[in-house]
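In: For reference, the sequence and a predicted model appear below.
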Amino acid sequence: MSQQSSGKRVAILATDGFEESELSVPKAKLENQGITVHVIAPDTKGIRAWAETDWGETYEVDKSLDDANSTDYHALMLPGGLFNPDTLRQNDQALDFVRHFFEAGKPVGAICHAPWILINAGVVDGRKMTSYPSVSQDLKNAGAEWVDEQVVVDKGLVTSRKPDDLDAFCHKLVEEINEGRHSGQSA
């Protein structure tokens, strides 16, 4: 456990259809560093994972978006999957929650298809990012510089392409959380 991470709080914003490993692995790695992690969803019923090719486990939700406040957290993590970000990018309350982290200069991590949420939140213009390859053109159209790399860090924004990148993604996310607020992180 890292003393630097102790006492930190991270919100993971997700809904049904998140890629299971993209929530479970970062959550476990963050908690292993002494970071408190809350799963935030549009409501408090459990959210169901997509486990590569079929529906997976149902995960407990700690807080609904109605009850969550971005000021209670040091960072935000967005898992991918296909269904999860497509649903959340159409939810104005979720987009506002995401924007608050950028406005406050807090670290944000997004993997796989999760940058769709960031595109709709209007926070990717001028950022260097990566994602699942099928999201690359969407990011470019929104003004981001897309690169095909395992992990990319841009002023507190950590992005990765797929579950194979989770080790690098989690390492950089913890590093950014420990660094704290980033003056270049903005909405």
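Out: Yep, it's here. Residues are numbered from 1 along each chain as shown.
In: only C-alpha atoms for contact and neighbour calcs from this point on.
Out: OK.
In: Which residues are in contact with the spatially most central residue of the chain?
Out: Centroid check for the chain by Cα atoms, centre = their mean gives L78 as the closest residue, at 2.0 Å. By Cα atoms under 8 Å, 6 or more residues apart in numbering, L78 lies in contact with 12-14, 108-111, 114.
In: Same question for G180.
Out: With contact set as Cα under 8 Å, 6+ apart, G180 has these partners: 74, 106-107.
In: Give me the buried entries from these.
Out: Neighbour counting with 16 or more other Cα atoms under 10 Å marks 74, 106-107 as buried within those.
In: Next, format those residues as TSV and append secondary structure and distance to L157.
Out: Formatted as TSV, the buried ones among the contacts of G180 follow (DSSP: H, G, I helix; E, B strand; the rest coil; distance: Cα to Cα, whole Å):
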residue	secondary structure	distance to L157
H74	coil	13
K106	coil	9
P107	coil	6
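In: what's the closest of the contacts of G180 to V174?
Out: Distance ranking of the contacts of G180 against V174, using Cα to Cα, places P107 first at 9.4 Å.
In: Surely that closest one touches T159?
Out: No: P107 is not in contact with T159 according to Cα atoms under 8 Å; the separation is 10.9 Å.
In: Show me what the helix or strand containing I117 is in contact with.
Out: In this assignment (DSSP states H and E), I117 forms part of helix 115-121. For helix 115-121, the external contacting residues (Cα under 8 Å, 6+ apart) are 85-86, 88-90, 95-96, 98-99, 124, 131, 135, 138-139, 142.
In: Please look at L82 and A14 and confirm they touch.
Out: No: counting by Cα under 8 Å, A14 is not a contact partner of L82; they are 11.6 Å apart.
In: ok, the two, which is more surrounded?
Out: In this view L82 and A14 are compared by other Cα atoms under 10 Å, and A14 has more residues nearby, 28 against 17.
In: Was I right to think the more buried one contacts A41?
Out: Yes: when contacts are counted by Cα under 8 Å, A14 is listed as touching A41 (5.4 Å).
In: what's the overlap in contacts for the two?
Out: Listed as contacting both A14 and A41 by Cα under 8 Å, 6+ apart are I47.
In: Could I get the contacting residues of N84?
Out: Residues near N84 by Cα under 8 Å, 6+ apart: 14-19, 114.
In: Use this one as the comparison:
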Amino acid sequence: MRIAFLTALEGVEQIELTEPWQAAKDAGHEPVLVSTKAGEIQAFDHLDKADTFPVDEVVGETSAGSFGALVLPGGVANPDFLRTDEKAVGFVRDFFDQGRPVAAICHAPWTLVEADVVRGRVLTSWPSLRTDIRNAGGTWVDEQVKICDHGSNKLVTSRKPDDLKAFCDAFLHVFSEGAG
């Protein structure tokens, strides 16, 4: 299955991109780096610049329909940039409209809030997003990983890098169900 990994050009938390990417690849999926512009993204290790990664496809030039699922890595700046990009927000919303599974970790649910897709859902995130999620109509829980089966698709969320193993295991399980 082709899995979109959506990031802004700057600010993605590197480990929240690379670990899920490798887990998807190891499970036989095709991870695809989608960003707001062509070129390379700049990943971060907390506040320090880390590696760069080449963009495979540009949001606005691709569609949710060409992917089986979506992963939204975190980082503080990454979802903040994404939620101000109309095409990125629309791309995320399209996965929900089409009933495709989505996984988001750490600060990534900010993009979900902007896409207005958390209403009626139960999810987790970095704790500072709790009020934003509640104000958007979602229920926030402090759990390592949360799978929400509300509406026509499943949403997998986790809180932080320490939760990556559980996050990867959960989204791979959910994504494999959607492929069947």
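Out: Yep, it's here. Since we're looking at a predicted model, the values are computed, not measured.
In: Structure 1: helices as residue ranges?
Out: With helices called from DSSP state H, structure 1 shows them at 20-32, 83-88, 92-103, 115-121, 136-141, 166-179.
In: so which of the ones you listed comes closest to V61 of structure 1?
Out: Per Cα to Cα, nearest to V61 of structure 1 of the helices of structure 1: helix 20-32, 12.0 Å.
In: any chance of the contacts of N84 of structure 1 in TSV, with distance to G56 of structure 1 too?
Out: Formatted as TSV, these follow (distance: Cα to Cα, whole Å):
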residue	distance to G56 of structure 1
A14	14
T15	13
D16	10
G17	9
F18	10
E19	9
A114	19
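In: What is the most widely separated pair among these?
Out: Farthest apart among these - using Cα to Cα - are D16 and A114, which lie 13.2 Å from each other.
In: and these two? which has more neighbours close in?
Out: Counted by other Cα under 10 Å, D16 of structure 1 and A114 do not tie: A114 has more neighbours, with 30 against 22.
In: quick one: that one and A142 of structure 1, what's the gap?
Out: Plainly put, A114 of structure 1 is 14 Å away from A142 of structure 1 if you go by Cα to Cα, to the nearest Å.
In: Find the nearest non-adjacent residue to the counterpart of F102 of structure 1 in structure 2, please.
Out: Aligned counterpart of F102 of structure 1 in structure 2: F96 (TM-score structural alignment). Leaving aside its sequence neighbours, F96 of structure 2 sits nearest to N153 (Cα to Cα, 6 or more residues apart in numbering; 6.5 Å).
In: I'd assumed D94 was in contact with that neighbour.
Out: No: using Cα under 8 Å, N153 of structure 2 is not in contact with D94, being 11.4 Å away.
In: To which residue of structure 1 is K146 of structure 2 aligned?
Out: Match for K146 of structure 2 (TM-score structural alignment): V152.
In: returning to that earlier point: just checking, what residue in structure 2 corresponds to the residue nearest to the centre of structure 1?
Out: Checking TM-score structural alignment: L78 of structure 1 goes with L72.
In: How about the contacts made by the closest residue to that match other than its chain neighbours?
Out: Nearest non-adjacent residue to L72 of structure 2, counting by Cα to Cα, 6+ apart: A104, 4.6 Å away. Residues in contact with A104 of structure 2 (Cα under 8 Å, 6+ apart) are 71-74, 155-158.
In: Kindly report the same for T58 of structure 1.
Out: Contact partners of T58 of structure 1, counting by Cα under 8 Å, 6+ apart, are 46-49.
In: Now, those that are in strands?
Out: Here DSSP state E is the test, and the contacts of T58 of structure 1 give 47-49 as lying in strands.
In: with those in mind, which one is nearest to S64 of structure 1?
Out: I47 (11.2 Å).
In: Tell me which residue of structure 2 lines up with that closest one.
Out: By TM-score structural alignment, I47 of structure 1 lines up with I41 in structure 2.
In: What distance do you get for that match to L164 of structure 2?
Out: Going from I41 of structure 2 to L164 of structure 2 by Cα to Cα gives 21 Å.
In: and if you look at A8 of structure 2?
Out: Look at A8 of structure 2 and L164 of structure 2: by Cα to Cα, they are 20 Å apart.
In: E114 of structure 2 too?
Out: The gap separating E114 of structure 2 from L164 of structure 2 is 24 Å, by Cα to Cα.
In: rewinding a little: which of the contacts of N84 of structure 1 lies closest to L30 of structure 1?
Out: The nearest member of the contacts of N84 of structure 1 to L30 of structure 1, counting by Cα to Cα, is A14 at 16.2 Å.
In: how near is the counterpart of the closest one in structure 2 to V92 of structure 2?
Out: Per TM-score structural alignment, the equivalent position to A14 of structure 1 in structure 2 is T7. Distance of T7 of structure 2 to V92 of structure 2, computed by Cα to Cα: 11 Å.
In: out of A8 and L164 of structure 2, which sits in the busier spot?
Out: The neighbour count for A8 of structure 2 versus L164, taken as other Cα under 10 Å, is higher for A8 (24 against 20).
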